[in-house]
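Novice: When you get a sec, could you give me coordinates for this:
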Amino acid sequence: MPRRIPRALLPLLVGALATGLTVTGAAPALATSGPGSAGEPATTQGSAATATPESGAPEPTAPTPEPTPSATGTPSPSASPAPAPTTSPAPSASSQVEIAEDPSLATQNAARNHAMGSTIAANDPNSSAKSARGLSSFAGGLPPGVPGLDVSGWQVLTAANWRTIAANGAKFVYVKATESTDYKSSQFAEQYNDSYAAGLIHGAYHFATPNTSSGATQANYFVNNGGGWSADGRTLPPLLDIEYNPYGATCYGLSAAEMVSWIRDFSNTILARTGRLPAIYSTTDWWTRCTGNNPGFGANPLFIARYPSNISSGAGTLPAGWSNYSIWQYASSGIFPGDQDTFNGTLANLQQFASNGPIVEPMAAPVIGVGDFNGDGKPDLIGRRSNGALLFYAGTGSVTGMSTGYQSAQQIGTGWGVYDALVGTGDLNGDGKPDLLARRTNGTLWFYAGTGRVGGGSEGYAAAVQVGSGYDQYSQLVGAGDFTGDGKADVLGVKPDGTLWLLPGTGRAVANGIFGTPTQIGSSWNTWKVLLGVGDLDRDGKPDLVGIRADGTAGFYSGTWSAPYYKVAVPITIPGVSSTDVFAAPGDFDGDGIPDLLDRTVSGELRFIGGGQIAEGYAAGRVLSQNWASTSQVIPAGDIDGDGKPDVLTTGTDGSLYLHPGTRTSTVFGASVKIGSNWTVYSRVVATGDFNGDKKPDFLGIRPDGTLWFYAGTGKVGSGDEGYAKAVQIGHGWNVYSSIVGVGDLNGDGKNDLVAVRPDGVAMFYAGTGIADATHEGYKPAVQLGTGWNGGADLIGPKDFSGDGKADLITRTPDGTVTLKLGTGTVNGAKTFSRNALIGRGWSIFSSVAGVGDLDGDGKNDLVAVRPDGTVYFYSGTGDAGAVTTGYAKAAVAIGRGWDIFR
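Specialist: As a prediction, this is how the structure comes out:
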């Protein structure tokens, strides 16, 4: 067994060796253990368990990420769905060196040599640091990100030790250089240079003592003794280690204002000397106590310290001013000597961080659109939590105030934290089912074939197959769809230098054969914070790209299917974007035929951003001089009085039926005429247009008992004529429907039809026969149109609102969302309407809304709406409802909370 050297004796040992003394009984060895299979992904067969945010986090609202896993625990990680990596095996015990834990704080005080984080265990109530904690005791597995470490003079490491550290997976290190203005680490030069030679990205840190000298003085001392910076891509920014005072008062006797001034002095001096703002290492507790939680250092990279008892709880609440951390020190010991750290991103991100270039984060990684993963015809989502749990959200195909667009979560895997990127690629292997790619921090690429089924024993994907290596050269991997036009799904890669590479799909998911030869197809693509394959946004049949900058500006690239496969970028606007937001491209999430975006804010809110700027189809509302107080329903009756102008009927709460004759003047309506009473016997009155084939508009009444009554229009009002003949019963059982509307000639046969919706959202179509009387019902047996029509919604129609000559339908949900269903001129189940288009919000202020025909004589169909107080609004139609321009909706819609559990 290797022998341990107490770290308290290491400075003495170094001094003895320097003076030529012989020391016996000391056989230095670095105790490390290879990663083995720890953290391997494992599926939870058929599990419906869901995720729980960390303690203290706000509970998500259903059906956002689900709380509390089920009582049947997730299986421990195993070789499924990903086999053990084929990278270099862990070194054997004979090549390892064992290092004892850091000495006590008292010993460090006596030596005036403090390691980063040495004061945390005794002071920070939010950490549970334990000395010599081994890898196996990290509950929740290792955190996601790029692994690294930090060391001080208490670790004596040789060049061989550093090669072992690199072989065990470390990619970066911070090395202590100085403390105050009277200490320089005797190990700094060797640690700094040997780690670099072993391939690690390295950086230097300074342990601050703000009560001994000014910030500028200590910054200069630090830079003069190793704390510099170089834009070589291998050097981390200088690091200020500012934590609890090991010698006395926690905040060194400084007030919050004095401490902020000291840190600012140090930071500005480092910037002036090196051209780079220093990173700041601290804890949230110390920052709150000693700076008053000052938010003014958000431009400095944050190196947060928190030692949770369960790694899956994450880095915790960050100090004010930072929405995210760059590096997290999560344990005082583990795989590597010194403290255990992780960089928040990919290796390519780390290299960009070192070079001070813009970090292009793979923003789609925590939550991704995966296409129709469960085979129900609707696009779905997958989210990966920081503890490696993989959650599946089945899409509903509808986004309204009644539907968020997704169902409750199902947990479909664990251990996915070993990957630094997940990519929804579409069908890579040609079997017709969408697949997944996942990349490890070592650059290996793993393929998960989609099964097209989630639940009932299937997690939605087959066991992983390694299909390549070296993919850590890309800062982003983007599922682009069939970008080349050959019928196979392709992937794009962005490198840190900004070059864009096409990875053409082969249709075969085999090792080193999933893609053809990579081809560079662009440069300067690192100007985008995130690049998304969004699908066919401009509706030309070819997949497109959208790039988003940190300031929210965006560019649209129309796909061409010929080299370089995209057109010049066109600026577009994405509403309400912040530099901290993350994005997913889920495809057509709301069922309107246009691909959409999802945006997760730093607060965890999930927002829906509809594809295309959609024309509402009407001008701004205008208040009319009439007041229709006590109106219970507005009925678009057509030309009831036979003067060639469309009219409107209203029913009053007292049972009166009023005609409001259209004038096609600025007043819109003439004086109201009462043409009936006792209409309270009907729970609903429906305008049908010419339902009996006599060229005159008719209407129906539905009683609470479900009987259906037909009123044939006479085409005249006055001189004893009410405008309609005596009622004839033509049906029964119609009280099963919550909404009924005459939809005009929906199926194109020249006869007017009906659509009715049940409370459960099932929509039924009744084709008109053109004959309605005492012996003819006037309609054929019902045919189901579809489901998910939001039971309880109003149906508004029947008119051509889009200007294409086909009858459309408008729905209004109780929350005021107004949606246009564009008719196709035929009836074919769910394909009766080509797509849905959101054309309004806030219409719940009206008690009744009706599509009333062309009231103002401009050739376009209009709307009338009545408020509960009787105020009448007229909305002149524009004839282009649902028309789409390339881009995104003017406003984002919140569809969930608590999505910050995904990292």
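Novice: From now on I want contacts and neighbour counts done on CA atoms only, so please keep to that.
Specialist: Noted.
Novice: so where does residue 886 fall, helix or strand?
Specialist: For residue 886, the element it lies in under DSSP states H and E is strand 884-888.
Novice: So which elements touch that strand?
Specialist: Applying 3 or more C-alpha pairs under 8 Å, 6 or more residues apart in numbering; DSSP states H and E, we find strand 884-888 packed against strand 570-573, strand 611-614.
Novice: and of those strands, who's closest to residue 202?
Specialist: Closest to residue 202 of the helices and strands packed on strand 884-888, according to C-alpha to C-alpha: strand 570-573, at 39.0 Å.
Novice: How about the closest one, which residues are buried there?
Specialist: Buried residues in strand 570-573, counted by 16 or more other C-alpha atoms under 10 Å: 572-573.
Novice: Then stretch 622-638?
Specialist: Here stretch 622-638 shows 623, 626, 628, 630-638 as buried, counting by 16+ other C-alpha under 10 Å.
Novice: out of these, which are inside strands?
Specialist: 623, 626, 631-638 (DSSP state E).
Novice: can you list the residues you listed in a markdown table and add distance to residue 305?
Specialist: Conversion of those to a markdown table gives the following (distance: C-alpha to C-alpha, whole Å):
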| residue | distance to residue 305 |
| --- | --- |
| 623 | 61 |
| 626 | 68 |
| 631 | 65 |
| 632 | 63 |
| 633 | 63 |
| 634 | 64 |
| 635 | 66 |
| 636 | 67 |
| 637 | 70 |
| 638 | 72 |
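Novice: Next, the second sequence, to be compared with the first:
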Amino acid sequence: MTATPWCKTPSGARSLLAFLITLLLTLPAFSQTPIFPVLPFDFALFPSSTYAYADFNGDGQVDQAAPNGINAIGISFNNGANHSPTFGTIQLTCQPQSVVAADLNNDSKSDLAFSCQTPNQPAYIGVVLGNGDGTFQAASYYAVPGAASVPTLTTVDLNGDGYLDVAVLIGSSQVGVLLNQGSGKPGSLLTASLYAAPAGVSFLYISAGDFNGDGKQDIVAGNTQIAVYYGKGDGTLNTPQLTTASAPGGRPFVTGDFNRDGLADIAFLGSPAQGSATSLQVLLGDPSGKLVTGSNLPLDPSVNYSWIVPFQNTSTSNITNFALIGYVTSIALNDGSGDLSLGESYGVSTFAIAQTGSNGNTNLYFQSDVESVALVGNGNGTFQGPPTTLLGGGSGVAISADLNADGISDVLSIDSAGNLVAALGRGNGTFLVSSRSSGTGQLLVTGDFNGDGNLDAVTIFPGAVDFHGNTLSTTSLYFYRGNGGGVFQPNTTPQNLTITSALTPLVGDFNGDNKLDLILPYKAENVDPEAPQPPSGVLFLAGNGDGTFATPVSLPLPYNTIGFAADLNNDHKLDIIGGDTVSLGNGDGTFTQQPLGITGTILAVSDLNGDGKPDLVIFNNATSIGLYAGNGDGTFQTTPFYSTSAFSPQAGTTPLVAIGDVNGDGHPDLILQYLLVIAPRLQVLLGDGTGNFTPDSNNYPLGAATSSIATLARLNNTAPPPAADHALDYLYSVGGAVTSLLNQLNPGPSVPISYTSTTTLSSSTSGAAPGQQLTLTATVIGATIGATPTGSVSFVADGKILGIAPLTNGVATLAISFPAAGTFAVIANYPGDINSVASSSNPLSLAIAPVASKTVLELSFTGTGLNTEPLFYATVSGLNPTGTVTFNSGTTTLGTAPVLNGTASFTYTFLTAGNHPVTATYSGDVANLPSTSNTFGVDVPEYSITTSPISAVVKAGQSATATFTVNPSVGYTGTLKFACGPLPTGVTCTFTPASITPSSGPATTTLTITTTAPTTALLRRLAIPLQGTALASFLFLILIPRRSSKWSRSGRLIALMIAAGLISLSGCSSSSPSSSGSNTLATPAGVYNIGVNITDSTSNVQNPFFTFQVTVQ
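Specialist: Predicted structure coming up:
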């Protein structure tokens, strides 16, 4: 179909945006000389992650295809630099979600594949084939069964027929493949084949590549986890394999050959759960089918990197670098082998695409609200754009001042850990971190608080309350003494206050003693309005001139009146203005209040109309900015002498203001930084010195929507001295990054001094065995005090990267092992950072060789005689030995066994009698040298012995027998003697006969095991104590009174019978000594293993123990 004009009937968000872009891009170009860098506009498109880019009309320009939300795809035809694009549409029957450009029918013309959805119907994949002239054929649609949405798709040849197929995500839990019908019907797709995601894994992004080098394309999908579907080469996919990647932030990944080994790799932003990215990580493709961990580049999470854009420096380069886009854009440089280092950063943001310029260098084009802006590439991994310095550690507050009195503005900030960070300006818009002093502050002011002529710092921990207004912590002040060189020494003793929830104080001499004081407001916020409100107010802290402050004095001022300090009535005493109140200073630390009479937020105080009296810049309810003239007595005109609109309906956030001369005419100008959501920007109002201002027509885009610094500064080392510099530069910050906009009216800066670094390398040991872990330690020292090098260090041996480790306080450690023996020269490479240039260590020689092993042989026996089966145990010591042990008897190999957990066991039956010397030889492995054990002699007699039975069950007093049969070999003439080992209580053992001579054939002997039962002698011994009892009973019966005839007849009779029995029993006992046999103890019940020793008279060798088991019941 023919692309029709898109902007005639706009409807929906995308079409409205496109309409606005069209109007803005058709405006004539401004010719006013830019004051600050203006990023080139030579790519009239609107970069987005859901758009497609290709030359659709054959004019050599990259065009854009975008879902527009109105059942159509919008086409933007690029008409070249400084020319507005031509718009058109491709009408569809469904609402497109995502679109990719590819040649699907192999006619060398760009086509489009897209996903789309229709309410209450399955999602579709659509194809429109391009005609090469900007027109397209009618769309074809292919339903995806069971899919409510297809968020993203990619094209790849999965069956090797030379035609691109389409792979899609179906919802977040499936991957779908729609094969191209190829030569039979090119560009037409077959029914989707579906592949489930691993259990518990959801997908948001999809890509493709050959990750195992088998020549078959694979699919990779992921979100918080990444899985690879290895292709079979016939259009089908294997079961997905989860990688080791974990990216809880759920950011996009990219694929490509990042180490130039011919295999596809994956790069992604690693982060903690729901946190900002902390690293750029690479998974390298591997023939094993298991992706291996590659480079891991640490990142500052405060920059909030969200996008990765891979690019090559030039059209002929094959090395892939990465543009990391967050609040600013940082370049990750690749050394060609996959080792990454952080390069320069630039003050641009939002999504970007990489395109080759007319000179062959790669440019980066960034999304903006009115046009794309470009970072023009230099062809070496650097770009022409606003330089940005990453201070590290994030920053919630920052100020600019000349910390070392060299005439170049510096930066002082507090990082996210509360540390005070000083960064010295280098004269080219970049900064060198000169010190990082520990602390816990959150608010920051600077000044010479101890009177030594050097700038100091005071940080403030504000304290906090909970939602109910209860105090959790109170306010503390921390003094840092500056040395005049950018280094600050903290005072370990804070000044603690009784208030909480302090706000940023004002600094000045408010009591006229030439010492800097503080005016400190405090007010708790985010407290339940129904709860009692914590107190608020203002404290005056008089400076003592030594970095400490006097006991605070409460001032009768509302907390919200503390905005700016200036001499408003020309009495040479500092006054305060804020909110709707003017507080005129009395010169003694007290103030007299009067109403301001103007509503709005005060943004700045300065003389803007040239009458020598301070004027006000006020933001009026997000509608306009007004300039109000001061009367010189602390009062102000209530009607502005100049006003400007709030620049954009989106600028609801209070803008930031800077005042100074930027165009070299000697008059103050007004610079407004608007914190727009889509694209923050700078508006410059050029003052004529009388109160009139002319807007600068140039567009100065900024990198991010938040800022803690917005100030004019002297950043250029070739600019006139500070007092004569009437073309000031602009400095702003976001997170842990500061960006400089150098004034274009000054000469370009000279190259700053390169600060060297020194890298040294050490190892936990000078040598190790293959596979044995050792630790490499690289120490990197910067050239300046406090400039601790940051980033990472790569460890290289003979040109191969062993690993990459992050620097922590200038030290990087890597645990590593070498798989093979050899001598390796290891070097630690530090790629440099914003403060220090690259450096490498001297080579460190490591000798990797196997360690000595030791093999010890032991054995036990099963069976006897010719049936003896020695069980050999070879214990191998060394470094986790593996491999095999070979058991030899002389020159005969008995067998081999694997070494498992340091032991190899082996059983062997000797078939010939005699002495057999046995040794165990360990084969060795990559980490252990071979070794041979001691010799162990095994004597095998010339006979065999069998036993039947091998166990018996008897009652105490019974006997058990077993027959031992000796089978001699031919010519054996010896005698075998049989004897039992130690016997249990009450057990006897006899052999009948006790020895045998089996010279003429098998011979037997019988073993008799006899147990002992309880005897009558035992009963007699038990009866002796009853004799006295019996006699006493008899006398009792004779002498007892006869009280009852009944008892007399029956009871006496029974008692006499019992007594007679006892006497009879006791009488059976003899008073003479008993025989020894009558004292034998009974065999207790139990299970007994009775050992049998067999001695051979011919060799006097005692054979292994036989065991006969007897169970006594």
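Novice: what's the TM-score here?
Specialist: TM-score of the superposed chains, computed with TM-score structural alignment, normalised by the length of structure 1, equals 0.30; 386 aligned residues with a C-alpha RMSD of 7.8 Å.
Novice: about what we covered before: with distance to residue 755 of structure 1 as added columns, please give the helices and strands packed on strand 884-888 of structure 1 in a markdown table.
Specialist: Shown next, in a markdown table, are these (distance: least, C-alpha to C-alpha, whole Å):
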| stretch | distance to residue 755 of structure 1 |
| --- | --- |
| strand 570-573 | 38 |
| strand 611-614 | 25 |
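Novice: and of the buried residues of stretch 622-638 of structure 1, the nearest to residue 265 of structure 1?
Specialist: Nearest member of those to residue 265 of structure 1, counting by C-alpha to C-alpha, is residue 623, at 61.9 Å.
Novice: Skip the chain neighbours and tell me the closest residue to that closest one.
Specialist: residue 873 (4.6 Å; C-alpha to C-alpha, 6 or more residues apart in numbering).
Novice: do the same with residue 965 of structure 2
Specialist: Using C-alpha to C-alpha, 6+ apart, the closest residue to residue 965 of structure 2 is residue 1004 (4.5 Å).
Novice: just checking, that neighbour touches residue 963?
Specialist: Yes - with contact defined as C-alpha atoms under 8 Å, residue 1004 of structure 2 reaches residue 963; the gap is 6.6 Å.
Novice: which strands and helices sit next to the helix or strand harbouring residue 176 of structure 2?
Specialist: Under the criterion of DSSP H and E, residue 176 of structure 2 resides in strand 174-178. Counting by 3+ C-alpha pairs under 8 Å, 6+ apart, the packing neighbours recorded for strand 174-178 of structure 2 are strand 165-170, strand 193-196.
Novice: As JSON lines, those with distance to residue 1021 of structure 2 and mean neighbour count would be great.
Specialist: Putting these into JSON lines (distance: least, C-alpha to C-alpha, whole Å; neighbours: other C-alpha atoms under 10 Å) gives the following:
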{"stretch": "strand 165-170", "distance to residue 1021 of structure 2": "96", "mean neighbour count": "26"}
{"stretch": "strand 193-196", "distance to residue 1021 of structure 2": "88", "mean neighbour count": "18"}
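Novice: The ones you listed into JSON lines, with extra columns for distance to residue 522 of structure 2?
Specialist: Listed next are those as JSON lines, based on distance: least, C-alpha to C-alpha, whole Å:
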{"stretch": "strand 165-170", "distance to residue 522 of structure 2": "53"}
{"stretch": "strand 193-196", "distance to residue 522 of structure 2": "57"}
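Novice: Who are the packing partners of the helix ranked longest in structure 1?
Specialist: In structure 1, assigned by DSSP state H, the helix with the most residues is helix 256-274. Applying 3+ C-alpha pairs under 8 Å, 6+ apart, one finds that helix 256-274 of structure 1 contacts helix 215-224, helix 284-291.
Novice: what's the angle between the first one and helix 256-274?
Specialist: With axes from the mean of the first three to the mean of the last three C-alpha atoms, to 10 degrees applied, the angle from helix 215-224 of structure 1 to helix 256-274 works out at 30 degrees.
Novice: re earlier: helix or strand: which one has the residue nearest to residue 623 of structure 1?
Specialist: Assessed by DSSP H and E, residue 873 of structure 1 sits inside strand 871-875.
Novice: Now do the residue nearest to residue 394 of structure 1 when sequence neighbours are not counted against residue 204 of structure 1, distance only.
Specialist: Nearest residue to residue 394 of structure 1, sequence neighbours excluded (C-alpha to C-alpha, 6+ apart): residue 380, at 4.8 Å. Residue 380 of structure 1 sits at a distance of 45 Å from residue 204 of structure 1 (criterion: C-alpha to C-alpha, to the nearest Å).
Novice: Repeat that for residue 288 of structure 1.
Specialist: 25 Å.
Novice: the more surrounded of those two?
Specialist: residue 204 (28 against 15; other C-alpha atoms under 10 Å).
Novice: In contact with the closest residue to the more buried one other than its chain neighbours, which residues?
Specialist: Leaving aside its sequence neighbours, residue 204 of structure 1 sits nearest to residue 175 (C-alpha to C-alpha, 6+ apart; 4.8 Å). Applying C-alpha atoms under 8 Å, 6 or more residues apart in numbering, we find residue 175 of structure 1 in contact with 150-152, 188, 191-192, 202-205.
Novice: Following the chain onward from the strand or helix carrying residue 175 of structure 1, which element is next?
Specialist: Using DSSP H and E, residue 175 of structure 1 sits in strand 172-179. Using DSSP H and E, the helix or strand that follows strand 172-179 of structure 1 towards the C-terminus is strand 183-184.
Novice: Which helix or strand lies directly C-terminal to that following strand?
Specialist: Downstream of strand 183-184 of structure 1, the first helix or strand assigned by DSSP H and E is helix 188-197.
Novice: Could you list the buried residues of that next one?
Specialist: So, applying 16+ other C-alpha under 10 Å, buried residues of helix 188-197 of structure 1: 188, 191-192, 194-196.
Novice: in the stretch 751-900 of structure 2, which spans are strands?
Specialist: 757-763, 767-768, 774-782, 792-797, 800-806, 811-816, 822-830, 839-840, 844-848, 854-862, 869-877, 884-889, 892-898 (DSSP state E, counting those that start in this stretch).
Novice: Could you export these as a markdown table, including mean neighbour count and distance to residue 177 of structure 2?
Specialist: What follows is the strands of the stretch 751-900 of structure 2, written out as a markdown table (neighbours: other C-alpha atoms under 10 Å; distance: least, C-alpha to C-alpha, whole Å):
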| stretch | mean neighbour count | distance to residue 177 of structure 2 |
| --- | --- | --- |
| strand 757-763 | 20 | 50 |
| strand 767-768 | 18 | 50 |
| strand 774-782 | 21 | 46 |
| strand 792-797 | 25 | 40 |
| strand 800-806 | 19 | 37 |
| strand 811-816 | 19 | 41 |
| strand 822-830 | 21 | 44 |
| strand 839-840 | 20 | 48 |
| strand 844-848 | 18 | 49 |
| strand 854-862 | 17 | 58 |
| strand 869-877 | 21 | 54 |
| strand 884-889 | 22 | 49 |
| strand 892-898 | 15 | 47 |
